[in-house]
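1. predicted model and sequence below, questions to follow.
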Amino acid sequence: MDDDKSSASISSALLSLQDKVLRKMAVPQYVLTTSVYPREAEILKELRDAIANHPQSYSATAPDGGQFIALPLKLLNAKKTIEVGVFTGYSPLLTALQSRKMARSAIGLSFIKKANIEHKINFVKSQALPVLDKLLENQENESSFNFAFVNAYGANLKNYHERLLRLVRARGVIMYDNTLWGSTVTLSGPSSVDLTRVFAWKDTIKFNKMMVGNPRVDIPQVPPGDDG
């Protein structure tokens, strides 16, 4: 009798756990279908469809992440933005669609041309640090940007941040992708991290700790699109 009760209790616990896992997995899809996809610009949908079969499509800015990026752009009425790093061009395309004036970005230009917003983008194909340093040579660029988005990872995050603090005005927004590094920041050590990700794992954790200890910035950290 006791064994039967024990088995029933275990089965009930497993079913409850399974239900919680399934519901948790269903939440992102619910958010996408309910509030993200219906408001996603058609040109962004086309770009997302175009890269769907790319072997590294998981690295692209997720549409819910894009919606999150769009909010401060609207609240700031951002007229001058800067982006460091790009893969498919989803985020700079979104930024250019939202911004009133210009986005300085590296991007695949075909969708930009199709959207007739090429005039909003100053495309710079280069390593990021020399470009940021060049901008800072002109004092007029200091505190002139409303918004910055960094789609990068690794040891240079700290260097990008110090330069962007000078370029982005007070009460502006600097947004970083990849700060959860595909959820691997929760793992106990490098031996637990996939070999393809371990090279930036320590740098990501160091950067997060640096940001927490920086009194010059306020930090909300959220996980939209962090499934890659």
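-> All right, it came through fine. Numbers count the residues shown, from 1 in each chain.

2. okay, CA-based contacts and neighbour counts for the rest of this
-> Will do.

3. in this protein, which spans are strands?
-> Under the criterion DSSP state E, the chain carries strands at the ranges 80-84, 102-105, 121-123, 145-150, 168-176.

4. which residues touch the residue sitting nearest the centre point of the chain?
-> When the chain is reduced to its mean C-alpha position, the closest residue under CA atoms, centre = their mean turns out to be residue 177, at 3.1 Å. For residue 177, the set of contacting residues under the criterion of CA atoms under 8 Å, 6 or more residues apart in numbering consists of 149-152.

5. ok, now with 6 Å
-> residue 151 (CA atoms under 6 Å, 6 or more residues apart in numbering).

6. what's the spacing between it and residue 30?
-> Taking CA to CA, to the nearest Å as the measure, residue 177 and residue 30 are separated by 22 Å.

7. please compare the first structure with the one that follows:
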Amino acid sequence: MSNLTTELDHRLQAYLRSVSLREPSLYQRLREETARLPEHNFQIAPEQGQFLALLVELMGARRILEIGSFTGYSALWMAGAMPEDGRMLCCDVNSAWTGIARRYWNEAGLGDRIELRLAPAMDTLDGLLADGACGTFDLAFIDADKANYVHYYRRCLRLVRQGGLICLDNTLWSGRVADPDDHAPETEAIRAFNALVHEDPAVTLSLVPIGDGLTLVRKR
């Protein structure tokens, strides 16, 4: 028994996946193709994808917003867990990465559920707000440039419904947020977000130590 979170070494990580992970072979193929890219570390861990899918199922989420889709792995998990009438809107700026995503989304039979907007996410979010989309999303997943986390969060807080969920990746930032000597701009941006949401009375909060840290924010 312990009152501290168990640290995962490689052996325990492998055991966790062996008794928990149910990754479809198509998802695994996408993960393996992405692993050959120089930016492969942008992709979430498979157990984190499965956790996001569980959240979608628990919420019965039908409208999902994703900011930062990379090669589409997290979107596969979430869109695959939606009901058939569910729809997902993905925001990214890289056509090469999302070209890979589209291939796998279509192969999974999810292409008609996922709309991809290739544009700066801030423009897409502001456009949604201007079009009256406040309170229309069940869940938002933010995994993009860290400098804009606070801005993305504030907009998503308006776009998700009451009781909706915002999930933000990389909020432990490989432990660098706890290093007092690390003042890199991205580290400071994540610290600023973590401090902001910790004091936000409009939400319920939990930072889950899965992957690189996943913050869950429920709009009250």
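-> Nice, I can see it. If you're wondering where the values come from, they're calculated on a predicted model, not measured in any experiment.

8. that older thread, now which residue in structure 2 aligns to the residue nearest to the centre of structure 1?
-> Superposed on structure 2 with TM-score structural alignment, residue 177 of structure 1 falls opposite residue 169.

9. residue 135 of structure 2 contacts residue 160, doesn't it?
-> Yes - if you go by CA atoms under 6 Å, residue 135 of structure 2 and residue 160 touch, sitting 4.6 Å apart.

10. who has more neighbours out of the two?
-> residue 160 (24 against 16; other CA atoms under 10 Å).

11. can you find the partner of the more buried one in structure 1?
-> Using TM-score structural alignment, the equivalent of residue 160 of structure 2 in structure 1 is residue 168.

12. my guess is its match meets residue 141, correct?
-> No - using CA under 6 Å as the test, residue 168 of structure 1 is too far from residue 141 to be in contact (8.8 Å).

13. picking up where we left off before, mind putting the strands of structure 1 in CSV, distance to residue 113 of structure 1 included?
-> As requested, the strands of structure 1 are arranged in CSV below (distance: least, CA to CA, whole Å):
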stretch, distance to residue 113 of structure 1
strand 80-84, 18
strand 102-105, 14
strand 121-123, 10
strand 145-150, 21
strand 168-176, 25
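
14. so which of these gets nearest residue 16 of structure 1?
-> If you check each of the strands of structure 1 against residue 16 of structure 1 by CA to CA, strand 168-176 wins as the nearest, at 35.8 Å.

15. average gap between the closest one and structure 2?
-> When structure 2 is superposed, strand 168-176 of structure 1 averages 0.5 Å from its matched positions, counting by mean CA distance after the TM-score superposition for structure 1.

16. elements contacting that strand?
-> Using 3 or more CA pairs under 6 Å, 6 or more residues apart in numbering; DSSP states H and E as the contact test, the elements touching strand 168-176 of structure 1 are strand 145-150.

17. packing partners of the strand it packs on?
-> Under the contact definition 3+ CA pairs under 6 Å, 6+ apart, strand 145-150 of structure 1 sits against strand 80-84, strand 168-176.

18. much appreciated, bye for now.
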